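> Quick one, structure for this:
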Amino acid sequence: MANQTTLRHVVLFSFRDDAPADAVDKIVTDFGKLKDAIPGVVAYEWGTNVSPENLNDGFTHCFTLTFASAPDRDTYLNHPVHQAFVHTLGACLAKAVVVDYWAQ
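As a prediction, the model looks like this:
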């Protein structure tokens, strides 16, 4: 690969119709706290779908984390704080998609 210095970790969430708004807000807040709790996160951003194309297949929330290396990403994925966060999603999450890529 030409440039292996910027690894993006993109997470899309679709929440259950019966998920309380305050529970979804807590998930968003807690996701944002991961960047400060786990070393190796270079950048973090999130937002909700605003596309007029109606191609989001129910996914409403997008989170993007940037890492400088695959080992940094792997540390994040296996970190106990991340694992604890993942275990809090079950009651609200309908589905998730995760895509990692090297920025070109």
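> From here on, just use CA atoms for contacts and neighbour counts.
Noted.
> Quick check: residue 87 vs residue 25, distance?
To residue 25, residue 87 is 16 Å away according to CA to CA, to the nearest Å.
> So which residues make contact with stretch 95-104?
2-15, 59 (CA atoms under 8 Å, 6 or more residues apart in numbering).
> If we only consider those residues, which is nearest to residue 32?
residue 11 (12.4 Å; CA to CA).
> Spatially nearest residue to the closest one (excluding sequence neighbours)?
residue 98 (4.5 Å; CA to CA, 6 or more residues apart in numbering).
> Does the one you found lie in a helix or a strand, and which?
Assessed by DSSP states H and E, residue 98 sits inside strand 93-102.
> to compare against the first, here's another:
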Amino acid sequence: MESPAVLRHVVLFAFKQEASAEQVNDTVSRFAALPQAMPGIRQFEWGSNVSPEGLNDGFTHCFTLSFASAEDRDAYLTHPAHQAFVARLGECLARSLVIDYWARASA
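From the prediction side, this is the model:
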């Protein structure tokens, strides 16, 4: 039996050099609070880069949100809580990278 498809929304953050640890921690905390405001988020996880390869191009934090449908993802993108979160990112964020994909498991 095939498991239901899951839409992954992956967000990478590269913080400004001058961003304080407090600003970074506040950003992570505010991002982690979004699932409580939006029932369409099935799963949320995050972590900071620990790769020894040195290929992260300045991106230090990765956030992965899972949705059951594109409609749930779209509702998240336009939700006032998400919009308020994004509006404050310029205070300490240098760059972001976002990619969405439908998760596929290999047989």
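> Send over the TM-score of the superposed chains.
Comparison of the two superposed chains (TM-score structural alignment, normalised by the length of structure 1) gives a TM-score of 0.95, and 103 aligned residues with a CA RMSD of 1.3 Å.
> longest helix in structure 1, by residue count?
Of all the segments of type helix in structure 1, defined by DSSP state H, the longest one is helix 21-37.
> tell me the angle the helix or strand following that one makes with helix 21-37.
Next in sequence after helix 21-37 of structure 1, counting helices and strands by DSSP H and E, comes strand 41-48. Taking axes from the mean of the first three to the mean of the last three CA atoms, to 10 degrees, one finds that strand 41-48 of structure 1 is oriented at 160 degrees with respect to helix 21-37.
> Tell me which other helices or strands strand 41-48 of structure 1 touches.
Where contact means 3 or more CA pairs under 8 Å, 6 or more residues apart in numbering; DSSP states H and E, strand 41-48 of structure 1 is packed against helix 21-37, strand 61-67, helix 70-78.
> Highest mean neighbour count out of the ones you listed?
Comparing those by mean neighbour count (mean count of other CA atoms under 10 Å), strand 61-67 comes out on top with a mean of 20.
> That one vs structure 2, mean deviation?
Superposed on structure 2, strand 61-67 of structure 1 shows a mean distance of 0.2 Å to its aligned residues (mean CA distance after the TM-score superposition for structure 1).
> Not counting its own residues, what contacts that strand?
For strand 61-67 of structure 1, using CA under 8 Å, 6+ apart, the contacting residues are 5-14, 40-49, 73.
> Find me whatever residue is spatially closest to residue 70 of structure 2, sequence neighbours aside.
In space, residue 70 of structure 2 is closest to residue 7, 7.0 Å off (CA to CA, 6+ apart).
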